[in-house]
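>>> generate coordinates for the sequence data below:
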Amino acid sequence: MDSLYLLIPIAIVFVAIAIKLLLWAIDSGQYDDLDKEAWSILNEDKTAPKEDDDAR
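Alright, predicted model coming up:
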């Protein structure tokens, strides 16, 4: 029973830190656009130089 007096406040502190980190991540835009990088690999890179048949 005495150990609960120590473990419960420690658990509350860990939960508070986790919530604060989650809110910081949401506020800083970490979850704004999750699909951008996934779709960018499928799109052609318009800045890449085209290959010449003569250069080979």
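>>> please make it C-alpha for all contacts and neighbour counts, starting now.
Will do.
>>> show me where the protein has strands.
With strands called from DSSP state E, the chain shows none.
>>> pick out the residue nearest the middle of it.
Among the residues of the chain, the one closest to the centroid is residue 30, at 5.2 Å (C-alpha atoms, centre = their mean).
>>> please report the distance of that residue from residue 14.
As judged by C-alpha to C-alpha, to the nearest Å, residue 30 and residue 14 stand 21 Å apart.
>>> one more sequence to fold, the one below, so I can look at both together:
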Amino acid sequence: MEILAILIPVSLFLGGIGLAAFFWAMRTKQFDDPEGDANRILIKDWDDRPRP
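The predicted structure follows:
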């Protein structure tokens, strides 16, 4: 039972880090164009450089 005194705060801390990383990714627009990646694999043109 004493191990729960350690595991619960550690799990809450790691969950908080994950939540902070998710909000950072949303704020820096990491998920801005999810449809573009899905449609890009269907285009037959070869492009070595990504479009800006």
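>>> quick TM-score on the pair, please.
With the length set by TM-score structural alignment, normalised by the length of structure 2, the two chains reach a TM-score of 0.71; 45 aligned residues with a C-alpha RMSD of 1.6 Å.
>>> now do the residue nearest to the centre of structure 1 against residue 5 of structure 1, distance only.
Counting by C-alpha to C-alpha, the gap from residue 30 of structure 1 to residue 5 of structure 1 is 36 Å.
>>> residue 28 of structure 1 too?
Counting by C-alpha to C-alpha - residue 28 of structure 1 and residue 5 of structure 1 are separated by 35 Å.
>>> same question, residue 36 of structure 1
Residue 36 of structure 1 sits 47 Å away from residue 5 of structure 1, going by C-alpha to C-alpha.
>>> check residue 18 of structure 1 too.
Going from residue 18 of structure 1 to residue 5 of structure 1 by C-alpha to C-alpha gives 21 Å.
>>> those two - which one has more neighbours?
The residue with more neighbours, out of residue 18 of structure 1 and residue 5, is residue 18; 12 against 9, by other C-alpha atoms under 10 Å.
>>> trace that one over to structure 2, please.
Under the alignment (TM-score structural alignment), residue 18 of structure 1 pairs with residue 18 in structure 2.
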